[in-house]
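model the structure of this input:
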Amino acid sequence: MSVTIRDLMTDPALFGDQFGGESWTAWRALLAGFYGLELTKDELTHWQALTGRQSAPEAAHDELWMAIGRRGGKSNIAALLAVFEACFRDHRDRLAPGEVATVLCLAADRKQARAVFRYIVGLLNACPMLQRLIVRETTETLELANRAAIEVGTASFRATRGYTFAAVIADEIAFWRSEDTSNPDFEILNAVRPGLATLEGPLLCLSSPYARRGALWEAYRSHYGKPGPQLVAQAPTLSMNPSLPARIVEQALERDPASASAEYLAQFRNDISAFITRDLVDNNARTRPLVLPPRSGLTYAAFVDVAGGGADEYTLAISHKEGNRTVIDGVWGERGDPATITANYAQIMRQYRITRCTGDRFAAEWPRAEYKKHGITMTPSDLNRSELYIELLPLLQTGAIELPPDEKALVQFTLLERRTGRNGRDTIDHPTGNNSHDDRCNAIAGAAWLASHRNELPRVIFKMY
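Prediction:
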């Protein structure tokens, strides 16, 4: 007799003590329907509310996309699904000698990956029958005696090739970010789908919703409420986790309605939109060289964005004007000792005959003093980050700017978001998250503004946050 997902969640000998209570009723209905189990009358009511489908499921589905509010139990469910697919789905008769059926759990960052892995290890160790399956455990992998393995990692298409997948679980997919591409979710899913084909494993995506773009939004837009092998569910936090005090959601809605509607009500945000498309930056980027050498007869400007610490880069962009066209000669980004980088950038500026700089009025005194050591004088700037990006947009739209073929900078441009505040004003910034930066594109925007306003402002602007 095979164990179903419903059995796993309700049997006291398995995980009934954790997932068998009333607070997990909606989750049990959703997962039972996804795997094609016959639903009870109460489960069908939950199924209809969660999926927008009126008819009961007749078969198992290939993909499950879950737009669920924060604190709705997603990480627990991700761990449960990993254990179910690895321990209770036998693929041994379809594996070649030496081949392993891998359940891959991908998370937005290492911290989230570790959290999911702890849930998985906790579930296996809580059940003596399953604990005995563990052959080897590392910080990111569990090898099991049934020729299955569970691996967790951060979202990267480079780390997903060459596997035979029993299942792929994408945790918080709406928040996947990468400095290498503006579409990490689509690229990673394209990379894992061939690995799922051999064993016909499911793709399981869980996330709080975010902006109306990306793989989760496209799945919701295309498949929610419609029959087919791609099942999409949407539910606010309290529907999936009624044990959470309602006041937490109410207070969040009072503080920031737009953010809380996404985080707790599972609504895709309509106050956030992409600011610059990839086609727009590609159409304005030269093919080579990466950096244009200094030329006589040109007046150059430079913009410096000092790193705020952590993973931020200390960046420099240099520009000049040729007729009505603004040219970004190059962009540099470094991490390390700020004094050393300052000395290096000052030397680059001198190569372009740049001797004056303008600094942010809120910048600390240290950068001004450090640049002064190298013969660069600083004066205050007037434009903030959002204003620089807004000034840049018409240059891109009219083809009046030439960008360097710096892939990291071009990706950063495409990740910029336009957010509409409660006062109706727009701000432009990079998304929140550990892998989101705009250091290079901010330096380019500043340098572009300087070149296009070179008769109005000093020739170098210094920016620091």
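
C-alpha from now on. contacts and neighbour counts both.
Will do.

work out which residue lies at the spatial centre of this protein.
Centroid-nearest residue in the chain: Trp176, 2.1 Å away (criterion: C-alpha atoms, centre = their mean).

run this one through as well so I can compare:
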Amino acid sequence: MAISITQFASDSNLLNTPLWDKQSEILEEFWAGNYAIAVWALGRRSGKTLMSAIVATYCATMLADEYKRHLRPGEKFYIISVANTIDQAKIALQGVKDLINGSPILKPLIVRETTDTLELRNGAVFRALTASSRSGRGMACPLLIFDELAHAVDTEAGNAAGSSLYQALSPSVAQFGKIGKILLLSSPWIQSGIFWDLYKQAASGNFAHMQVVQAPTWEVNTTISAEFLEQEKARDPELFKVEYGAQFTGNIAAFIDNQLVDAAINSDRGLLPPLNKFNGTYYLALDPAKGGRDAYTACIVHYDGELVVVDQFHQFAPTWGDGKKTQVAVSLVEDWILEQHKAYGFASVVLDQYNSSSTIQRLSGRVKIRELTWTASSKTEAYSKLRELFNGGSIELYPHPKANGQIKNLTVTYRPNGTWGVSGGTGAAVDDYPSALAGAVLMATNRINKQQIIPAKSYRTW
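Now for the predicted structure:
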């Protein structure tokens, strides 16, 4: 081959894009080893999109004549990049467009550009597809790139979507024999799904046609600062291992390390009385019981400098029911809120959307009260902040066996699409205290930072 891929990337008349040492090493190994499949598990900000764009451009231009030997006269060949969303797909294609448009030698090859294609005079067509698309079937495709395959899902198939997509499109390279290649690149996620399965196969060493690379961000991107990495690690050590450390994780893990919960407990105090100097800076959040099975809980917090102090947890006692399904009298809850407001002077009171609309309406003229709609987005934000506080030693609890026990029992489930959910387990009354605490933390933090709580409605009328 006349020119190597790293020379192709760095040549000022071609791509004029010098690579980091580790990037060059990965790309050179891919071509020198004549691999048919490459599995790159790389940390965030490792330049994965750029690397895939360089591979795509190299194949479309330097290998075009070799590909044409496997085509009918006049037949086009397709370089397909598959991403999880349309925006991500366009970013991947834009990377190729930018490289070619910036090259004095390659730019004249462009025949046509659209939002999802780029066509060259030599018969190469770059095509961007989303993970839910099946339109790539049947194309003559010497190079197939899967971007962030570890996170590939669709609405119906869940984690199986990545597998079904791979099975549907991978035969497209077969007609090109040994020069047909599949590139799978992603930041790792959970230990399941097609990316994990292919990673295990490649890492086993039993498949000579498969290249495997696993590298943390700082090993690839030497320009990233140690300070930035330390900040990210302090915010969420477990997520840091996955996103930047390039480590696969189990589906379920403890949400907050029990030692961090113990370290946050101030054993020398109990409930804190309201203090005048904090009047107007206290926040109350309530987690109403749903259907009589859960506990109706409340949590009061305030900021003391950078420290979030939990002043008190409270659980409302059921007052009526048939013994099997008891209920809390809403009027007693409302009386308690007003009584506490007189003492603490709440900056705000927040209730979630369950069983609380009547209370919100009745108290809206007397207390600044807000409704927090728990969605995947707002819950993730609230619990992310809660975990960040524990990780940073910036929250103070007091001895409350039930509340602290529920916090310790929280688990996080990592989903194949890159999201995660928090749960206290199965059954009733397993995470009522943490839910109230997360709501209070979200309200207090957003108000301190002068951010709009998401999504919430204000009912203050005075």
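
one step back: so what corresponds to the residue nearest to the centre of structure 1 in structure 2?
With TM-score structural alignment defining the correspondence, Trp176 of structure 1 maps onto Ala152 in structure 2.

tell me how many other residues crowd the closest residue to its match other than its chain neighbours.
Nearest residue to Ala152 of structure 2, sequence neighbours excluded (C-alpha to C-alpha, 6 or more residues apart in numbering): Gly162, at 5.0 Å. By other C-alpha atoms under 10 Å, the residues close to Gly162 of structure 2 number 27.

mind checking the SS state of the aligned partner of Gly162 of structure 2 in structure 1?
Aligned by TM-score structural alignment, Gly162 of structure 2 pairs with Asp185 of structure 1. Under DSSP: H, G, I helix; E, B strand; the rest coil, Asp185 of structure 1 falls in the helix class.

distance of Asp185 of structure 1 relative to Ala170 of structure 1?
9 Å (C-alpha to C-alpha, to the nearest Å).

Ala260 of structure 1 now?
Ala260 of structure 1 is 22 Å from Ala170 of structure 1, by C-alpha to C-alpha.

do the same with His61 of structure 1
Taking C-alpha to C-alpha, one finds His61 of structure 1 at 16 Å from Ala170 of structure 1.

higher neighbour count, these two?
Ala170 (25 against 17).

Tyr296 of structure 2 -> structure 1?
So, by TM-score structural alignment, Tyr296 of structure 2 is left unmatched.

tell me how many other residues surround Tyr296 of structure 2.
Neighbour tally, Tyr296 of structure 2, other C-alpha under 10 Å: 23.

I figured it hits Asp287, correct?
Yes. Using C-alpha atoms under 8 Å, Tyr296 of structure 2 is in contact with Asp287, at 5.8 Å.

overlap in contacts of those two?
Asp432 (C-alpha atoms under 8 Å, 6 or more residues apart in numbering).

show me what contacts the residue sitting furthest away from the middle of structure 2?
Within structure 2, Pro73 marks the point farthest from the mean C-alpha position, 45.6 Å out by C-alpha atoms, centre = their mean. Under the criterion of C-alpha under 8 Å, 6+ apart, Pro73 of structure 2 has no neighbours.

on the three-state scheme, it is what?
For Pro73 of structure 2, the assignment made with three-state DSSP gives coil.

go on, Phe146 of structure 2?
Phe146 of structure 2 is classified as strand under three-state DSSP.

pretty sure it is in contact with Ser81, am I right?
Yes. Look at Phe146 of structure 2 against Ser81 with C-alpha under 8 Å: they come within range, at 6.0 Å.

ok, which stretches of the stretch 351-465 of structure 1 are strands?
Counting by DSSP state E, counting those that start in this stretch, the segments of the stretch 351-465 of structure 1 that form strands are 356-360, 377-381, 401-402, 417-420, 426-429, 460-464.

which helices and strands does the third one pack with?
Pointing back at strand 401-402 of structure 1 there. strand 325-334 (3 or more C-alpha pairs under 8 Å, 6 or more residues apart in numbering; DSSP states H and E).

ok, now the fourth one?
Packed against strand 417-420 of structure 1, as judged by 3+ C-alpha pairs under 8 Å, 6+ apart, are the following elements: strand 272-274, strand 426-429.

hang on, Glu143 of structure 1 in a helix?
No. Residue state for Glu143 of structure 1 (three-state DSSP) corresponds to strand; a helix is not indicated.

for Glu172 of structure 1, see how far away the match of Gly162 of structure 2 is.
For Asp185 of structure 1, the distance to Glu172 of structure 1 - C-alpha to C-alpha - is 10 Å.

please identify the helix or strand for Tyr199 of structure 2.
helix 194-203 (DSSP states H and E).

against structure 1, where does that helix fall?
Going by TM-score structural alignment: helix 194-203 of structure 2 matches residues 215-224.

ok now that stretch, how far from the chain's centre?
17 Å (C-alpha atoms, centre = their mean, to the nearest Å).

residues contacting it, please?
Contact with stretch 215-224 of structure 1 is made by 51-52, 65, 67, 173-174, 185-186, 205, 209, 211, 230-233, 268, as judged by C-alpha under 8 Å, 6+ apart.
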